[in-house]
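In: sequence below, structure please.
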Amino acid sequence: PKNQVYPEELVIPAAARLLGRPVKWAEDRREHFLTTTQERDQVWDVAAAVDDDGRLLGIKGTLIHDAGAYLPWGIIMPYISATTLPGPYKLPAYRMAVTIAFTNLVPTTPLRGAGRPQAVFAMERLLDAVAAKLGLDPAEVRRRNFIQASDMPYDMGLTYRDGAPVMYDTGDYPDAQAKALAAAGYDDFPARQKAALAQGRHIGIGIGNYVEGTGLGPFEGATIRILTNGRVAIYTGAAAAGQAHRTTLAQICADELNIDVTDIDVVGGDTGVMPRGAGTYASRITVNAGSSTRMAATELRGKALALAAAKFDVKPEDVELTHGAVRIKGEQGDSITFEELAKMTSGMPGYALPKGVKPDLEASGYFTPPQATYSNGSHVAEVEVDPETGQVTILKYTVVHDCGTIINPMLVDGQVQGGVAHGIGNALLERMVFDADANPLTTTFADYLMPTAEIVPTCDIVHMESPTPLNPLGAKGAGEGGTIPAPAAIVAAVENALSPFGIRITDCPITPQRIVELINAASETNQEDR
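Out: As a prediction, the model looks like this:
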């Protein structure tokens, strides 16, 4: 987590100022595990009522959330979890009792997904149980319960973390799953599974669907300025940490001003030039900083056109922006560069402003979202499991992802691929283990395992676009959707691969040791039943 303060982050600069010397902080991996934060530890007990066709009548349950020793983030994570569980499905009745448990572990703070992967895991595993109980295909159970595109906007009857109703704005959930199943070769899988089993191989397939509230407020701002060297500067409160904000915001600005993205400089997180900004979290930057950038760029476009029109003594509608200049419309129209326009407004000798024109080639925009905007997607995982060792190999991973209007497909691909990698770690590897006295047993990367390029496949990604009317771009968040349904899809696939053993998996990560334990337990039960 980046938007909380650890004590040493204050002590170090204070000590440096006091001593007048550089001060460096160092901690080893074990110390880091012991003193930073964690997320994902929840226990769910859920039950569903369905009719004979597998349509949901209601869900009730309990959620116990491990908050750690204290609450730096209040009840945000379990609240998000409880309001995320219904997902893309119609749910006539819903009740979830939430218990927040203080433990002697490190505190809980938001991590990519922030309570949603656990909720989606509970819901998708529950639907798989419904399918098994009724002898239906898991995809068909989901199809029968989807909210339809024609139902949008759809009121879930819940209140989101920002106090606004959980109101799904746009999306076509049945089509997302249909596209994912087609891309994954779902209809052909039973034949592939049968052929593999005849060879002694255990392969399985699993589905994970989700809806995610993104674009959280309260606001984000941007200031855009045309400089006297002809370049354009964007100042935003959104500081990037690898999400390519600079590219996204520059592209939004470039499209509005009709310039090349290489002519734009983006400065993020500098409170000296942009004192007000909420920050980078909650899949919110494209929605909020992107929208404020569009608003500022649109205003600046109007100012540049008006200034050039006054210079040429024509109407603003008679001029146009083109490649860092403003020209009179027509093949032989006069033009003036952004550099010259900026010098006109700077008071430089030799440059005079037309009468009545303000020296202003700068604009600011602040965007406040009326509510969250809801991204969605469907994941299909195909895996192979070795029952002897418990080793899981991901053979194919398919993602259909809908984040509204896509600004840059390549960047969204990167976010989705990285999110899936994180989800694979959650599903198969990452777990903090403690002994009976709460001493950590996984304090190095030899014990706490993370996904590597060796096990993370290249995802087959299909983009859908359901633009939202809630912001000027029509965009939704894209940073967490790759992670949220991945554990549910992968664990379902593992369970499907091991269906000959008759096991049920209701927890994750599902490590090789855990898989072997489940198989052995199932074998013992079968022997006792004989």
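
In: for the rest of this, base every contact and every neighbour count on C-alpha atoms.
Out: Will do.

In: so which elements touch the longest helix along the chain?
Out: Identified as the longest helix of the chain according to DSSP state H is helix 285-312. Helices and strands touching helix 285-312, by 3 or more CA pairs under 8 Å, 6 or more residues apart in numbering; DSSP states H and E, are strand 220-226, helix 245-257, strand 319-321, strand 325-328, helix 338-346, strand 362-367.

In: and Gly125, how close does it get to Asp41?
Out: Residue 125: Arg, not Gly. 17 Å (CA to CA, to the nearest Å).

In: neighbour count winner among those two?
Out: Higher neighbour count among Arg125 and Asp41: Arg125, with 24 against 16, using other CA atoms under 10 Å.

In: need the contact list for the more buried one.
Out: By CA atoms under 8 Å, 6 or more residues apart in numbering, Arg125 lies in contact with Ala488, Ala492, Thr506.

In: surely the first one is in contact with Ile207?
Out: Pointing back at Ala488 there. Yes. Between Ala488 and Ile207 there is a contact at 7.2 Å, judged by CA atoms under 8 Å.

In: which of the two has more residues huddled nearby?
Out: The neighbour comparison of Ala488 against Ile207 (other CA under 10 Å) goes to Ala488, with 32 against 29.

In: could you also give me the structure for this second sequence? I'd like to compare it with the first:
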Amino acid sequence: MTTTAPRYIGTSLLRKEDPALLTGRATWTDDIAPSGTLHMAFVRSPLPHARITSIDTGEAKAHPGVRAVYTAEDVDHEFLAGIPCGWPVTEDIRIPDHRPLARGEVNHVGDGVAVVLATSAAAARDAADLVDVEYEELPAVVDMADALADDAPLVHEELGSNHCYTWPLATGDIDAAFAEADVVVSGRYLQQRVIPSPMEPRAVVCVPDPVGGGFTVYTATQVPHFVRDLLAAVTGVADTKIRVIAPDVGGGFGAKLNVYAEEFLALVLARKLNAPVKWTETRSEHHQATTHGRGQIQNISIGATRDGRILGMKIELLADMGAYLQLLTPGIAVFGAFTFCGLYDFGSYSFTCRGVFTNLTPTDAYRGAGRSEAAYGHERIMDDLARELGMDPAEVRLRNLHPKFDEPRTVPSGVQYDSGDYETCMRRAMELADYDALRAEQKRRRAEGGPVQLGIGFGNFTESGGLSPSKVAAGVRLQSGGWEQATVRMTTSGKVEVVTGTSPHGQGHETAWSQIVADKLGVHPDDIEVLHSDTLIAPFGRDTYGSRSLSVGGSAVHLAAGKVLDKAMLIAAHLLEADEKDLEFDAGTFRVAGTSGPSVTIQQVAGAAALAADLPEGMEPNLTADSAFDPPNFTWPFGTHVCVTEVDTETGFTRIRRYVAVDDCGVVVNPTIVEGQLHGGIAQGIGQALYEHATFDADGNPTAGNLASYTVPSATDLPNFELDQMVTPSPTNPLGVKGIGESGSIGSSPAVVNAVIDAVAHLGVTHVDMPATPQAVWRAIAEARRGDNRASAEQNS
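Out: The predicted model follows:
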């Protein structure tokens, strides 16, 4: 059978999801309030580290509308286990006991101490203020390096150390590489903590079924299947009795890739009180009790020849776990181990990560998790190497890129990238930015000596997308990702239903999956309904994170649609009294190839399959098929981002004048969706580079506790993005796709910071930590000038 080329893949169809979102008809978790709902409010620790000496709930219980007030003593017996860590990266990792409500001791500001249930959210919050908790304050530890000192206060005394784990990786002979090097450059780079800040905060509603004894859990999550499975494991409720629905979800960025104390408590208390239980997060709770992103100290060294060829790279990380291990906390920094080598080809590589407990909010995934941190590190050290050698930073990069490859290629970290054409990508970005003209303008401005100077920064990157396969090599004890499930079925009327195990929160799965199936089955995308984010409708799935949905979930959909087409072809051949090998399939119609004779549409075949009156002998009714796809490797999207900044040397203020990005995410299904994903990711990377920082004082108290003190960039702070695409298909999946959801956040922060430093490097500035605020840049310039003055004074004396 022959088929025609795709008609919809590669087309910028308008998103099916948008009308409901734009007209206010979407359904958010906070919109759901069944009759008799009890609202939860939490009493949270105001101290980073303390023993709980007493809790008086009497006044709170007497408050109007209050149904119950619980502490750990009241509910601990309801849980079979504490909140689990799903990614224990080593055999000897230290994992502290983490209960939904603190038992005896609090370990960070925002740690839950008690929960109030009342007939309204306002009554619950007011009553929570009446719970009287007395604490015995304990010394807290905030700095990772301080936490590893012998005399450091212990976050968890029972563990005997603040050291969580050490995870090493090495390839080649790193000592020989550095001994051979003409130059060794070292840098210390900080990945500050950032707060995900999705437009929709977290929320959960748990509704008990009085007849069947089960529970429906509505939750603003990226991972409804994980929520179901972990709720069952922790509470003892059978997974067959838990239905999890993720309604419309207003962004996640990793914060909703978790199962939190509030979700466990909602289920347990709904069971205990036999009433619906609801909680919606406040912004201050989001800053204290939802996971933070990043939090690393990166010590990186690179050995190279005098002509700029890299021989070896050494990375030593300290990764901030915070006070507890959430679902993926230990593995985030480890995940970056495989991409610290970036797009660059060299012989020896060494990576060591030490996880450290502190009395701060737990860290976990944040858009680009692990890969963003890695790209920042290798792109900063590449600029430092270029300055040491007196070379153009573009030239140093171009000399070290892997050559073009279409099949998997082993890279310095020991993994195999799937395909790449890095030099073409980088040169295209330089061409679009008019790189030579920018350098000429920079030279002219420096000669003129004006206050506003020009900087150009690169962000070359690749990322391990797809978060797969199920069996991961290289010692990564990954317990998420892997396979994905899909079902495609044609109804009696010839319409199509697609059931996917992925769970979108803004990515446009309904649209993209419709395009994939429309091309395969020859129907119009409007005739396709995509069902998702409900564990009753889609009982099998691994959900959405790590740029995996299209490459794994979309591939499963593609394969299931292929099975439907195969069966339809057999039925069509039977109806046309022809051999299936002689049929062609074009635009939804089967006919004998090369003839204008009888034909049958796939909708007619679907009707015949449903009636089952005239089917091939032994064939079951209906056009429906399941498929699970478990890829053989990650996908490896890549790109080059170029940022052009203007920095006022008198105030330190940075303006991004231009931002150019060339990305390769393999085959593009919907170009508009790709552009939208890049816009959002780049905005977040710029936010980390210039604005965002979850700060704490020396005692562990948050000093950026809400959006008044934590700066998220607005649209007016961002430049126009000039985007271009390359297509290097991935050989690891049938669609040739790679993923784009995190790329913008990975390439952007190093490009921006490198551009800021490049603008003032001629003044002696070689380092600025994120966020490169005006104050930080101004101080770096002032310190460099003081250094020049001291050097001149010493020379004159």
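
In: nearest to Pro7 of structure 1 among the contacts of Arg125 of structure 1?
Out: The closest of the contacts of Arg125 of structure 1 to Pro7 of structure 1 turns out to be Ala488 (CA to CA; 36.1 Å).

In: residue in structure 2 matching the closest one?
Out: Aligning on TM-score structural alignment places Ala488 of structure 1 opposite Pro750 in structure 2.

In: equivalent analysis for Val456 of structure 1, please.
Out: Checking TM-score structural alignment: Val456 of structure 1 goes with Leu718.

In: now Ile424 of structure 1
Out: Checking TM-score structural alignment: Ile424 of structure 1 goes with Ile686.

In: and if you look at Trp25 of structure 1?
Out: Trp25 of structure 1 maps onto Trp279 in structure 2, by TM-score structural alignment.

In: three-state assignment of that match?
Out: strand (DSSP: H, G, I helix; E, B strand; the rest coil).

In: please pull up the helix or strand immediately following the host helix or strand of Ala195 of structure 1.
Out: Assessed by DSSP states H and E, Ala195 of structure 1 sits inside helix 189-198. Downstream of helix 189-198 of structure 1, the first helix or strand assigned by DSSP H and E is strand 202-214.

In: matching residues in structure 2 for that next one?
Out: Going by TM-score structural alignment: strand 202-214 of structure 1 matches residues 453-465.

In: the longest strand seen in structure 2: what's the following helix or strand?
Out: Criterion DSSP state E: the longest strand present in structure 2 is strand 310-322. Counting by DSSP H and E, the next helix or strand C-terminal to strand 310-322 of structure 2 is helix 331-335.

In: how about the helices in structure 1?
Out: Using DSSP H, helices in structure 1 cover 7-19, 29-35, 76-84, 116-134, 138-145, 173-184, 189-198, 245-257, 285-312, 338-346, 409-428, 486-497, 512-529.

In: helices or strands up against the fifth one?
Out: Identification of packing neighbours for helix 138-145 of structure 1 by 3+ CA pairs under 8 Å, 6+ apart yields helix 116-134.

In: the helix it packs on aligns to what range in structure 2?
Out: Going by TM-score structural alignment: helix 116-134 of structure 1 matches residues 371-389.

In: the matching stretch vs structure 1, average offset?
Out: Following the fit onto structure 1, the mean deviation recorded for stretch 371-389 of structure 2 is 1.3 Å by mean CA distance after the TM-score superposition for structure 1.

In: got the buried residues for that stretch?
Out: 371-387, 389 (16 or more other CA atoms under 10 Å).

In: how far off centre is that stretch?
Out: 22 Å (CA atoms, centre = their mean, to the nearest Å).

In: count of neighbours near the counterpart of Ala182 of structure 1 in structure 2?
Out: For Ala182 of structure 1, the aligned position in structure 2 is Glu431, judged by TM-score structural alignment. Number of residues near Glu431 of structure 2 (other CA under 10 Å) recorded here: 13.

In: would you mark the buried spots in the stretch of helix or strand Ala60 of structure 2 belongs to?
Out: Element membership of Ala60 of structure 2 [criterion: DSSP H and E] is helix 58-61. By neighbour count with 16+ other CA under 10 Å, helix 58-61 of structure 2 contains the buried residues Ala60, Lys61.

In: against structure 1, where does it fall?
Out: Residue span in structure 1 matched to helix 58-61 of structure 2, by TM-score structural alignment: none.

In: packing partners of the helix or strand that that helix is followed by?
Out: Scanning forward in sequence from helix 58-61 of structure 2 by DSSP H and E, the next helix or strand is strand 66-71. Under the contact criterion of 3+ CA pairs under 8 Å, 6+ apart, strand 66-71 of structure 2 touches helix 58-61, strand 112-118, helix 121-128.
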